[in-house]
Structure formats: structure tokens, C-alpha cells
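A.B. asks: this one's structure only:
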């Protein structure tokens, strides 16, 4: 079966703890009619042609999500849960991990790997607590339906993704000829005396104002799971005893790009830059601003 004939699945990373926000952002009612960001994304995905969603969650979120989503979707759009469990590790590296000492989940790469039994075809991967806009899902559906093995990413201009209330983490991207060359996770990005700066490998550096960032809006083919297993296994060998270190999806994508750089294959990660603004809440102080922006965006369509 070709990619164009396969059903499209939306995988939503919804297991985060929202530590800086102070609660479960997945359940925050931010839309003009009290919708959560997750509900808005599900509606956008359905309009774009996705037929299934897999929500990666902590088990205690299930009853609250049931209540929030009950009766919101048509019969030909299925929503199922996948629990991210900290002891769900590749068998070859379980001895390298100290699960009992973990203070938080293993990160976004592990979260997606947790869904490996739930997804058979091409998939989009997003965060539950971000607003991406209808056009992002249309771009994802178009790219994932192409008859090739390429992955893809919908990126956003960095200045549209910052918070006035504190630093944020972003995957900064280098794009050449429409394909992703490099993506690196920068932490605590903020405006300061030097301009826009962030932490890369614990060093604070200046960031270009026109940088494109990954907001966890990816399109993958099923081979992503094998790549995650390999890279996450290496991560566990190095960091499995540490209580907070996380394995990020951008690191896995970068490893695939690097491993393919000397190959004769034309495979790549195609990049589209979103035509709509991204909105998200990192801190409680972001809530009212995001509500206003969503009201303006969704009631003017």
C-alpha cells in the first residue's frame, strides 16, 4: 500500500507534567468556547484528513480526558490512549536504568516510542498543549501522503514562539534547500542584554532573530521507531542512572540526519514554515495572553 493510500495518524504527546506551568496544560481551557489546545488540534487534524489520534498520557489523565473529549468527535475519527511508562525500556538496556530514582518521564523520544504498537502507517507528532493552526495539519497531511520515505517538519519563526514571562526551550533548525540539516535543543531562550539568547550545551549564546524552530510538529514514517530504539538505548547507557535527564525527539531526528549524510539515498526531512502563529503556555502568566490570541484567531476565520 502506498503512503497516499494509508490512513494518517496523529500522535499527541500528552504525558508532560507541566512543572513550570504548575498543572496539566493538556486540560487548560484556553479556546474561545472553553476548548483545550488538544481539542483544537484534534479538530484541525480531522479537517486535514487524519482518521486516528493516539494520545500518549500518564494513567491518571485518562478519566479527565474522557470527560473533556466525550461526544466531541465523529465516529470515523478514533481516539485512543497510550500510557508512557518509565519502565517501558528496550530489553537490552534495562540493566542500565534506575527507574526507581526517576523524577520525571524519559522525554519526548521515549514518549513516541511508547506508541510503537499503536501506529502502523505515517504519523504526525505534536504536543498536547500547543496551538499549531489548521495550515500546519494540512501541510503535514500533504507531506505524509507523498509516495516517498521522507520525514517532515513544520517549523515556526522563533519570535512567534517566545514567552514574556520566562525562558523557553526550543529546537533550533538549520534548513538548506528545504531540508533539515541540523536541529539542536536550546534551553531557557529569552531576551536579555545581549538580545535573544539561549543555552546550548550549558553555554549561553546569541540566537538569530530569524531562526526557525521546531515546536514538535513532525511528520514521520514508521521507521522512526527503530531509530528511536537505537538512539534511546544509547541514551540509557549514558544517562540511565540520572533522575531528570531526558531524551528529546530533535536529538533522534538529528542522529538519523547525521547517519544519512554520507549515503547515496535522497532521503531527508522536508521543512515547511507555518503560515499561522503558534501559541502555547509555559507559565501561568501566559494564559490570558493566549486566550486573547486564540479568540482573535479562531473567531475571524
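C.D. replies: Right, received. Where do you want to start? Keep in mind that what you see is a predicted model, and the values were worked out from it rather than measured.
A.B. asks: make it CA atoms for all contacts and neighbour counts henceforth
C.D. replies: Will do.
A.B. asks: the chain: strands as residue ranges?
C.D. replies: 9-13, 52-57, 78-83, 123-127, 130-131, 151-157, 168-176, 179-192, 195-200, 203-206, 212-220, 269-273, 279-280 (DSSP state E).
A.B. asks: what is the last one packed up against?
C.D. replies: Spelled out, that is strand 279-280. Helices and strands touching strand 279-280, by 3 or more Cα pairs under 8 Å, 6 or more residues apart in numbering; DSSP states H and E, are strand 130-131, helix 287-298.
A.B. asks: can you check the fourth one too?
C.D. replies: Under the contact definition 3+ Cα pairs under 8 Å, 6+ apart, strand 123-127 sits against strand 9-13, helix 134-144, strand 212-220.
A.B. asks: what about the longest helix in the chain?
C.D. replies: helix 224-239 (DSSP state H).
A.B. asks: distance between it and the chain's centre?
C.D. replies: Its chain's C-alpha centre and that of helix 224-239 lie 17 Å apart, by Cα atoms, centre = their mean, to the nearest Å.
A.B. asks: then stretch 57-66?
C.D. replies: 19 Å.
A.B. asks: could you give the angle of the longest helix of the chain to strand 151-157?
C.D. replies: 70 degrees (axes from the mean of the first three to the mean of the last three Cα atoms, to 10 degrees).
A.B. asks: buried residues of helix 224-239, list them for me.
C.D. replies: 224-225, 227-229, 231-233, 235-236, 239 (16 or more other Cα atoms under 10 Å).
A.B. asks: do the same with stretch 113-121
C.D. replies: Neighbour-count burial for stretch 113-121 [16+ other Cα under 10 Å]: 113-115, 118-119, 121.
A.B. asks: which members of the residues you listed are the farthest-apart pair?
C.D. replies: Distance extremes for those: the farthest pair is 114 and 121 at 15.5 Å, using Cα to Cα.
A.B. asks: okay, now residue 88: neighbour count?
C.D. replies: Residue 88 has 15 neighbouring residues, counting by other Cα atoms under 10 Å.
A.B. asks: ok, now which ones touch it?
C.D. replies: Residues in contact with residue 88, defined by Cα atoms under 8 Å, 6 or more residues apart in numbering, are residue 114.
A.B. asks: that one and residue 110: what is the separation?
C.D. replies: 9 Å (Cα to Cα, to the nearest Å).
A.B. asks: against that first model, consider the following:
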């Protein structure tokens, strides 16, 4: 069975103002999502599921359907604020979606096979997709998930601090825990994060999560139960979010299963700051010139 790729794109319109301005980085106007889908198809993924918001669904489909028609199956899922809230009443002042793990949960009815999850605006690289596809086809199970571990030094922006899920890996190559560090940056040539008022150094090869996960459909009931508990505690906090690492940490801590850390040599890039954009364009041009990608992905 071919695995599915779930792309988290519900936050896109708010970041770009309008979808017509989805940034084009490739030589033929490709977006970062285009490269992810291209890498996924050639790695053997059989279906692409987009998580979007219904207020830009038509615009979104107009961009992607003509390119992907006949190349891969597609499906669209909406991240709706009221999905899976059960008996809880959503506060009137809540405007923010419930976060990445809730977005995944919204795809419950669209996915029945092992699947990967990625962000829409991160470039993950061919190596990462191939290793993830291999895991999903051969090793993924109800009690066996995975995350791609990037080398921290290959995920830093020159233009400011970044947030990364710093992975603690045990002796068997599995995830022992993941800690979100919200302010990682280069300070005098060293990579540091801030913890209160002190700076802590991290090595450039420290494995970090860029939100590239591999799951079995068993993650849906696990997430549903945890989301209910999350709402019991956090529903009145307008900024609270139900993130994927919350689910994964609980999955590991409860002894339900293990999460393999898949190391990759891929260079990550994304647009955390607008100053990052020319670098992303230059990096993609270099990959095209090296023959890693055609100069027009979909022709």
C-alpha cells in the first residue's frame, strides 16, 4: 500500500495575505510545496491530502489541481475550529486554530494508511522523503511512528532566531523526548538557545524535528483522547495550541509505542524571515543546476 502525504497548509492564507501571492521560488514559478509534492511522488507516496481552511479552498485548488491532475490522487480537508471539540464550548474570542495536532486529527476520515505529515512552507529534501517512504512502507505500525531528525546546523536562519523541537535520542535510535526551544540563534559563531536569562549551547549535529512525522492511523484515536484532555485544561486560553509533540510525548511516555528518529543529511530551508527568500531561491537554483530537479517540475 502506498503511503499518503498530509500537508499542513491551514495557516497559509494568513501568512501570505492572499494565496495568489504564494511565494514562487523555482525557475518556473514553483512554490516550496511543489518541491515537497514532487519529492513525495518520486519516493512512492500515492496520495496528497491538504489541510486548509474552507475560506480559501477554491483559490487553493485552482493553484494545485491543474499541476497534479493525473499525477497523484489529491484530497482536501478543512481545519475547522469546532471539529472534535465534543461537549466543549469554543470561546467567542478564539480566532487561532487549535494547532498542528488538531490539524492532523481533522484528516481522520481522509486517511486509512500509513502517512507522513509536513509543513507547507518548509523544504525537506529528497533524502528525507525517500527515507520516510521506506519507513512507512516497511516499518510503520500502530505502535511504531517516526520523525525525521535534521542536523540543527542545517536548519538555522542567518536573519534571526528560530523555534525547533530538540530531539533526545536514546541508545536504540528512538525518540526519548522532544523539547520545543523557541529561541535558537547563532551567537558569536555558536548555536545557542535562551532558557530564562541564560544561554545554552547546542552542537550543530543536534537532531531537531522540522515537523516531518510518520504515523499509522492509530494516531487518530490517541490524538482525539488527548485533545479532549487538552480542552478540559486550556480551552479558555486564546493562545493555547495542541501541537504534534504533545501527542508524541504522551505516546512514548505512556508506553503505547516507540518513535524512530530517521536521520537525514538533507539541508532544510524555509522562509522564517522575508530576508530568507533570496537564499531559498538560490538554493533551489543550485539544486536544479546540479540536476536534482528539472527546471519545470510539472511540464
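C.D. replies: Great, that's in hand. Bear in mind that the values here come from a model prediction, so they are computed numbers and not experimental data.
A.B. asks: re the thing from before, which elements pack onto the longest helix of the first structure?
C.D. replies: helix 108-113, helix 249-260.
A.B. asks: just the buried positions in the longest one, please.
C.D. replies: It stands for helix 249-260 of the first structure. Those would be 249-257, for helix 249-260 of the first structure by 16+ other Cα under 10 Å.
A.B. asks: which one of those residues is nearest to residue 274 of the first structure?
C.D. replies: For the buried residues of helix 249-260 of the first structure, the nearest to residue 274 of the first structure is residue 250 (18.0 Å; Cα to Cα).
A.B. asks: next up, the contacts around the closest one.
C.D. replies: 171, 183-185.
A.B. asks: repeat that for 10 Å
C.D. replies: Contact analysis of residue 250 of the first structure by Cα atoms under 10 Å, 6 or more residues apart in numbering lists 108-109, 170-173, 182-185, 214-216, 218, 256.
A.B. asks: cool, and residue 251 of the second structure?
C.D. replies: 143-145, 219, 222-223, 226, 245, 257-259.
A.B. asks: name the stretch among the strands of the first structure that sits most buried.
C.D. replies: strand 9-13 (a mean of 27; mean count of other Cα atoms under 10 Å).
A.B. asks: mean offset of that one relative to the second structure (after superposition)
C.D. replies: Aligned to the second structure and superposed, strand 9-13 of the first structure gives a mean residue distance of 0.4 Å (mean Cα distance after the TM-score superposition for the first structure).
A.B. asks: which residue numbers in the second structure go with that strand?
C.D. replies: The aligned range for strand 9-13 of the first structure in the second structure is 4-8, by TM-score structural alignment.
A.B. asks: and stretch 281-288 of the second structure, how far from the chain's centre?
C.D. replies: 22 Å.
A.B. asks: what residues in the first structure pair up with that stretch?
C.D. replies: Using TM-score structural alignment, stretch 281-288 of the second structure pairs with 291-298 in the first structure.
A.B. asks: now swap in stretch 208-215 of the second structure and tell me
C.D. replies: Using TM-score structural alignment, stretch 208-215 of the second structure pairs with 213-220 in the first structure.
A.B. asks: picking up where we left off before, can you redo the helices and strands packed on strand 123-127 of the first structure as CSV with distance to residue 44 of the first structure?
C.D. replies: Shown next, in CSV, are those (distance: least, Cα to Cα, whole Å):
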stretch, distance to residue 44 of the first structure
strand 9-13, 11
helix 134-144, 5
strand 212-220, 13
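A.B. asks: who wins for proximity to residue 296 of the first structure among the ones you listed?
C.D. replies: helix 134-144 (14.6 Å).
A.B. asks: mean shift of the closest one relative to the second structure?
C.D. replies: Looks like 0.9 Å for helix 134-144 of the first structure (mean Cα distance after the TM-score superposition for the first structure).
A.B. asks: in that helix, what's buried?
C.D. replies: In helix 134-144 of the first structure, counting by 16+ other Cα under 10 Å, buried: 134-141, 143-144.
A.B. asks: what's the matching residue for residue 103 of the first structure over in the second structure?
C.D. replies: Residue 103 of the first structure maps onto residue 95 in the second structure, by TM-score structural alignment.
A.B. asks: give the contact list for that match.
C.D. replies: So residue 95 of the second structure contacts 81, 238-239 (Cα under 10 Å, 6+ apart).
A.B. asks: surely residue 140 of the first structure is in contact with residue 273?
C.D. replies: No. The pair residue 140 of the first structure / residue 273 is not scored as a contact, 11.1 Å apart, by Cα atoms under 10 Å.
A.B. asks: what sits in contact with each of these two?
C.D. replies: With Cα under 10 Å, 6+ apart, residue 140 of the first structure and residue 273 have common neighbours 153-154.
A.B. asks: the second structure: matching residues for stretch 156-175 of the first structure?
C.D. replies: Under TM-score structural alignment, the match for stretch 156-175 of the first structure is residues 150-169.
A.B. asks: gap between residue 64 of the first structure and residue 57 of the first structure?
C.D. replies: Residue 64 of the first structure is 11 Å from residue 57 of the first structure, by Cα to Cα.
A.B. asks: what touches both of the two?
C.D. replies: Counting by Cα under 10 Å, 6+ apart, the residues touching both residue 64 of the first structure and residue 57 are residue 26.
A.B. asks: show me what residue 60 of the first structure aligns to in the second structure.
C.D. replies: So residue 60 of the first structure corresponds to residue 55, using TM-score structural alignment.
A.B. asks: so that match sits against residue 18, correct?
C.D. replies: No. Using Cα under 10 Å, residue 55 of the second structure is not in contact with residue 18; the gap is 11.1 Å.
A.B. asks: circling back to that earlier point, relative to residue 227 of the second structure, how far out is the match of residue 103 of the first structure?
C.D. replies: 18 Å.
A.B. asks: ok, residue 165 of the second structure next?
C.D. replies: 20 Å.
A.B. asks: ditto for residue 61 of the second structure
C.D. replies: 29 Å.
A.B. asks: and if you look at residue 174 of the second structure?
C.D. replies: Counting by Cα to Cα, the gap from residue 174 of the second structure to residue 227 of the second structure is 24 Å.
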